[in-house]
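Enquirer: Let's see this in three dimensions:
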Amino acid sequence: MLIGELSKKSGFSRDTIRFYEKIGLIKLEDDLRDRYQFKDYPEGVLKRLLAVRRMKEYGFTLQETRGLFLLFEEGVLDPERGVRYVERKIRHIEQQINELTVVKAKLQEIVDRPSDELCPIDKVLHAMNC
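Expert: Here you go, the predicted structure:
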């Protein structure tokens, strides 16, 4: 299938598909061009793109997804290893939640401050004009 059809079926833009090729999320054989020099993507590429979408829904980065794909392709991603990987991801998400909770509290302090006080963000911005 051509990239336009692949884009429609996968929900990814053409540029995103090309980017995924560039970073190695999509692996193509060298001779996928037809006689008019258009790439003819096999069905497996669509399946891989749909897998990328699911991994994004689970919160995995592109780098993490590529790593999991490699482990799977090498045959070393057994269920136990997969669970450990997911547990690490959960710990990372919990850490991010804690960090964002601190940031949210700081921002809430700005919103809750007396209206006659200079906003801390204004102070930072004014300090740049030294």
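Enquirer: When you work out contacts or count neighbours from here on, use the C-alpha atoms and nothing else.
Expert: Will do.
Enquirer: surely residue 42 meets residue 1?
Expert: Yes: between residue 42 and residue 1 there is a contact under CA atoms under 8 Å: 6.4 Å.
Enquirer: residues contacting the nearest residue to residue 33 once chain neighbours are set aside?
Expert: If the residues on either side of it in the chain are set aside, residue 33 comes closest to residue 39, at 4.2 Å by CA to CA, 6 or more residues apart in numbering. Contacts for residue 39 (CA atoms under 8 Å, 6 or more residues apart in numbering) come out as 1-3, 32-33.
Enquirer: For the comparison step, fold the sequence that follows:
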Amino acid sequence: MRIGELCKRAGVSHDTVRFYERTGLLDKATQPHTTNTYKHYSERSLQRIRLIVHAKALGFTLAEIGDVIHVWDSPTFGIAKKVECLQAKLTELDEKSRALATLRAGLLNALAKVGGDCTEEDIAW
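Expert: Now for the predicted structure:
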């Protein structure tokens, strides 16, 4: 598929696709014909962009996404190393989840006390 179709199906801009290519998050598209400059993107490219968009929506940085993609695609990483790296990312995600749950509880506590008398105990969540 050409870049226009890829962008439409993935819900991203042309600039985003080109940026992902430049930074190595997305494989370079092929140019099957030497007579024109049209690039051809695969279904794999579409899946990769959807993965990146989803991971960004979950709060991952492009650097973090790149790390996971690199591990997954690298032929030098054996299965055990891939599992280890992905498990480390899951552990990090679990830690973030716990921190967000703590922050959420504190905000709910603060919300419940809005408009009431505030004591020093109320300030320390």
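Enquirer: just to revisit the earlier point, filter the contacts of residue 39 of structure 1 down to just the ones in helices.
Expert: residue 3 (DSSP state H).
Enquirer: Provide a PyMOL selection command restricted to the buried entries of the contacts of residue 39 of structure 1.
Expert: A single PyMOL command selects the buried members of those (16 or more other CA atoms under 10 Å):
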select buried, resi 3
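Enquirer: will you turn the contacts of residue 39 of structure 1 into JSON lines that also has distance to residue 18 of structure 1?
Expert: Listed next are the contacts of residue 39 of structure 1 as JSON lines, based on distance: CA to CA, whole Å:
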{"residue": "1", "distance to residue 18 of structure 1": "14"}
{"residue": "2", "distance to residue 18 of structure 1": "12"}
{"residue": "3", "distance to residue 18 of structure 1": "9"}
{"residue": "32", "distance to residue 18 of structure 1": "14"}
{"residue": "33", "distance to residue 18 of structure 1": "14"}
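Enquirer: Show me which of the contacts of residue 39 of structure 1 is closest to residue 65 of structure 1.
Expert: Nearest to residue 65 of structure 1 out of the contacts of residue 39 of structure 1 is residue 3 (CA to CA; 21.7 Å).
Enquirer: Give the aligned equivalent of that closest one in structure 2.
Expert: Mapped onto structure 2 by TM-score structural alignment, residue 3 of structure 1 lines up with residue 3.
Enquirer: Check residue 84 of structure 1 too.
Expert: In structure 2, residue 84 of structure 1 lands on residue 84 (TM-score structural alignment).
Enquirer: From residue 90 of structure 2, how far out is that match?
Expert: Residue 84 of structure 2 sits 10 Å away from residue 90 of structure 2, going by CA to CA, to the nearest Å.
Enquirer: who's in contact with the closest residue to residue 56 of structure 1 other than its chain neighbours?
Expert: Using CA to CA, 6+ apart and skipping the chain neighbours, the partner closest in space to residue 56 of structure 1 is residue 62 (7.6 Å). Applying CA under 8 Å, 6+ apart to residue 62 of structure 1 gives the contacts 25, 52, 56.
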